[in-house]
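>>> below are the sequence and a predicted model for it; my questions follow.
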Amino acid sequence: MRTVALAVTDGMLHFELSVAHEVFGSAPAAVTVPWYDLSVCGPATVPFGRFRLEPDHGLDHLQHADTVIVPGWADADVDPPAELVDALRAAHAAGARVASLCTGAFVLAAAGLLDGKRATTHWAHTAALAARHPEVEVDPDVLYVDNGSVLTSAGKAAALDLCLHLVRLDHGSSVANAVARRLVVPPHRSGGQAQFVTAPVPARDDHPLTALFPWAIERLGRPLTVEDLARRARMSSRQLGRHFRARTGTTPLQWLLAQRIRLAQELLEQTDDSIDAIATATGMGTATTLRRHFNRTLGVPPDSYRRTFRSRTHHDDSGTEQPGA
């Protein structure tokens, strides 16, 4: 998935377009894997606030991209341009992976790419998407949906989550985390996390979970219970559950499992440790437990995940490409 094309026309939302350009436009300094070849495709000129955007290619170039990103569509009540819809159909038919950000889902739906599929968009527009396109299974409660060759995200910050998800699919967890660090955002929010979280960012540094998160992450290799977390946060288990739901949209145990899976991904990519050793380091206990949770979460067993990302081309200190182990 080396080539990424942004499909732009008059009526695209600026934030989502900028998010995609920031993620796929350049690699973080510490990343040495070959990065994406990004292009902007659209009409000769596209209004962009007070400026005018000059695309690199016309919309017909979308069919030559490995991945096509459709930013948010400003007016969900207006049909997207026919030339854009036709270009997306042609790109998908040619084998491109197509992803929409926010209300860009309306464009994918107009192209028929979401027919019979589960999809999402900004929570404020999910009812409209379901009403206009009853053939689409609209899920209003998730950050993004991955159908393989067609992906959709919820609004604003969830667009960044989906872009990082694509980087993680292509280059692994370590590289996606490096991109997240550059952007100063959480490295991974699961697509199944709820869109509407009452307090996504604590308003104060003394929020009861602010210090708990790094404390727990440093101890993933140890057996941690809800009672352990509650004791550290100096609250009851019931109070902890309420704070976790409001802060992360999930439960303490689900959050812990997600952190352990994330750590397992990094160890599989970066070390030659055995599956048993990684199971111990991540607090999973046994290789059997790790394989079960890893496969259920990511859809592949740890061994296959390691082969996928350890076999990617890497660079030695001289910058010469070497075959991966």
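Yep, that arrived. Numbers count the residues shown, from 1 in each chain.

>>> only C-alpha atoms from now on, for both contacts and neighbour counts.
Fine.

>>> residue 151: neighbouring residues, count only.
Residues within reach of residue 151, counting by other C-alpha atoms under 10 Å, total 25.

>>> for residue 50, same thing?
Residue 50: 6 neighbours (other C-alpha under 10 Å).

>>> which ones are touching it?
With contacts taken as C-alpha atoms under 8 Å, 6 or more residues apart in numbering, residue 50 has no neighbouring residues.

>>> can you check residue 48 too?
Per C-alpha under 8 Å, 6+ apart, neighbours of residue 48: 10, 14.

>>> what residues of the longest helix along the chain count as buried?
When the chain is parsed with DSSP state H, its longest helix is helix 252-270. Across helix 252-270, burial judged by 16 or more other C-alpha atoms under 10 Å covers 252, 255-269.

>>> ok, and here's another one to check against it:
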Amino acid sequence: MHRIGYLLTDGFQVLSLATQAVFEFANQIAEAPFYSIENFSPDGGMVRSSLGLAMETRPLEAPGLADTWIVVGVNDPVKTETTSAVLDFVRQAGNQARRTVGICTGGFILAEAGLLTGRRATTHWAYAQALQKRHPEISVDVDRIYIVDGPFWTSAGMTAGLDLAVGMVEKDLGAEVARSVAHKLVMHQHRSGGQSQHSEMLDLAPKSDRIQSALNYARQHLSRALSVEELAGVAHLSPRQFTRIFSAETGQSPAKAIEGLRLEAARLMIEQSRHSLDVVASESGFRDRRHMREAFIRGFGVPPQAVRRDARQVVAKRGESLDIAD
């Protein structure tokens, strides 16, 4: 049996406990109690979450109580101090356990314990810069759903923890069980660790329905040229009014926002499909492959080929085949 210990501290983010359902359903699908789960805290007893929900826990005694330790994050790791006792325990766990995991901002505790030195890691996008500033010895990748570097797993924020947990099940019990678990949880798609946690539409966050409608229209028609006049017509505004209101609500010009949507669409196609880069460029509305490359370097700092290589590496680690044209 694989023992999983959740380490909870005061103010822990309650959504992280949803990942326990992944292991529950894995047991059901495997028709055997492969995983056992227990909640721990520094002193044991009742620990309150950020929502105020109290959870009964066992006291931390020895790292050997679990094969995998999952450190749960808090809503604001910058304002939360971690006790030396917790850091000492996590440090020992990192040296002894099969896996040590930081869900969401739980990665801050792994970093403070020195477990991520010289490694790649991720965390909630809102705190990635703070993590990198505090720990320049870590390569923080803000744009990953989760990262596995040796025995240390870290995830992006909130629901990304579910993807990480399904990834653990895939590692332990195989791809078929993992797919079944994702299906049971009504997860639209099990996102691999290499996928982006960034959403251009969420970043734009327009305040009015008319600008939202124009953005929805643009995303549905990215494969063709989109003029300000066309988008203004969808929003029932003059081009001048549209440009002014769009910039005020999103903080970007229409042209800049559309390029961001094209980049996001192209990146997802590169990560998830077998299409050649020429096809990706055409489908996402770039003039040609060269134009897409220039936009990728400007927007992401890397060319499309680098994103494709990352996607191939993720697939290779999962033991699948993916024939992708260059």
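Perfect, thanks for sending it. None of the values given here were measured: they were computed from a predicted structure.

>>> can you give the structural similarity as a TM-score?
Aligned and superposed, the two chains score 0.64 in TM-score terms (TM-score structural alignment, normalised by the length of the first structure); 240 aligned residues with a C-alpha RMSD of 3.3 Å.

>>> circling back to that earlier point, tell me what the longest helix of the first structure is packed against?
Using 3 or more C-alpha pairs under 8 Å, 6 or more residues apart in numbering; DSSP states H and E, the elements in contact with helix 252-270 of the first structure are helix 173-183, helix 237-248, helix 275-281, helix 302-310.

>>> let's see that with 6 Å instead.
Judged by 3 or more C-alpha pairs under 6 Å, 6 or more residues apart in numbering; DSSP states H and E, helix 252-270 of the first structure is in contact with helix 302-310.

>>> show the subsequent helix or strand relative to the helix it packs on.
For helix 302-310 of the first structure, the following helix or strand on the C-terminal side (DSSP states H and E) is strand 314-315.

>>> okay, that following strand sits on what stretch of the second structure?
Using TM-score structural alignment, strand 314-315 of the first structure lines up with nothing in the second structure.

>>> count the neighbours of residue 203 of the second structure for me.
12.

>>> can you check residue 211 of the second structure too?
Residue 211 of the second structure, neighbours per other C-alpha under 10 Å, totals 23.

>>> and it, what element?
Per DSSP H and E: residue 211 of the second structure is located in helix 209-220.

>>> can you spell out which helices and strands pack onto the next helix or strand after that helix?
Note on helix 209-220 of the second structure: by DSSP H and E, the next helix or strand toward the C-terminus is helix 228-234. Applying 3+ C-alpha pairs under 6 Å, 6+ apart, one finds that helix 228-234 of the second structure contacts helix 239-250.

>>> in the first structure, what stretch matches the helix it packs on?
The aligned range for helix 239-250 of the second structure is empty, by TM-score structural alignment.

>>> how about that helix: buried residues?
Neighbour counts over helix 239-250 of the second structure (16+ other C-alpha under 10 Å) mark 239, 242, 243, 245, 246, 247, 250 as buried.

>>> can you put the residues you listed in a markdown table and add distance to residue 159 of the second structure?
A markdown table is the format used below for these (distance: C-alpha to C-alpha, whole Å):
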| residue | distance to residue 159 of the second structure |
| --- | --- |
| 239 | 38 |
| 242 | 35 |
| 243 | 34 |
| 245 | 32 |
| 246 | 30 |
| 247 | 30 |
| 250 | 25 |
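
>>> from those residues, which is closest to residue 204 of the second structure?
residue 250 (4.9 Å; C-alpha to C-alpha).

>>> how far is stretch 46-63 of the second structure from where the chain is centred?
25 Å (C-alpha atoms, centre = their mean, to the nearest Å).

>>> go on, stretch 105-122 of the second structure?
For stretch 105-122 of the second structure, the separation from the chain centroid amounts to 16 Å (computed by C-alpha atoms, centre = their mean).

>>> list the buried residues for it?
Within stretch 105-122 of the second structure, the residues that count as buried by 16+ other C-alpha under 10 Å are 105-117, 119-122.

>>> where does residue 115 of the first structure land in three-state SS?
Following DSSP: H, G, I helix; E, B strand; the rest coil, residue 115 of the first structure is assigned to coil.

>>> setting aside sequence neighbours, what's the nearest residue to residue 278 of the first structure?
residue 264 (6.4 Å; C-alpha to C-alpha, 6 or more residues apart in numbering).

>>> which residue lines up with the one you found in the second structure?
For residue 264 of the first structure, there is no aligned position in the second structure, judged by TM-score structural alignment.

>>> cool, and residue 186 of the first structure?
That one, residue 186 of the first structure, aligns with residue 188 by TM-score structural alignment.

>>> same thing with residue 134 of the first structure?
Using TM-score structural alignment, residue 134 of the first structure lines up with residue 136 in the second structure.

>>> so what's the residue count around its match?
Number of residues near residue 136 of the second structure (other C-alpha under 10 Å) recorded here: 12.

>>> repeat that for residue 68 of the second structure.
Residue 68 of the second structure: 24 neighbours (other C-alpha under 10 Å).

>>> ok, so what distance separates it from residue 168 of the second structure?
10 Å (C-alpha to C-alpha, to the nearest Å).

>>> got it, and residue 220 of the second structure?
When residue 220 of the second structure is compared with residue 168 of the second structure (using C-alpha to C-alpha), they lie 35 Å apart.

>>> ok, residue 38 of the second structure next?
On the measure of C-alpha to C-alpha, residue 38 of the second structure and residue 168 of the second structure end up 17 Å apart.

>>> repeat that for residue 81 of the second structure.
For residue 81 of the second structure, the distance to residue 168 of the second structure equals 29 Å [C-alpha to C-alpha].

>>> all helices for the first structure, in order.
Counting by DSSP H, the segments of the first structure that form helices are 14-25, 82-93, 105-110, 126-132, 157-171, 173-183, 212-217, 226-233, 237-248, 252-270, 275-281, 287-298, 302-310.
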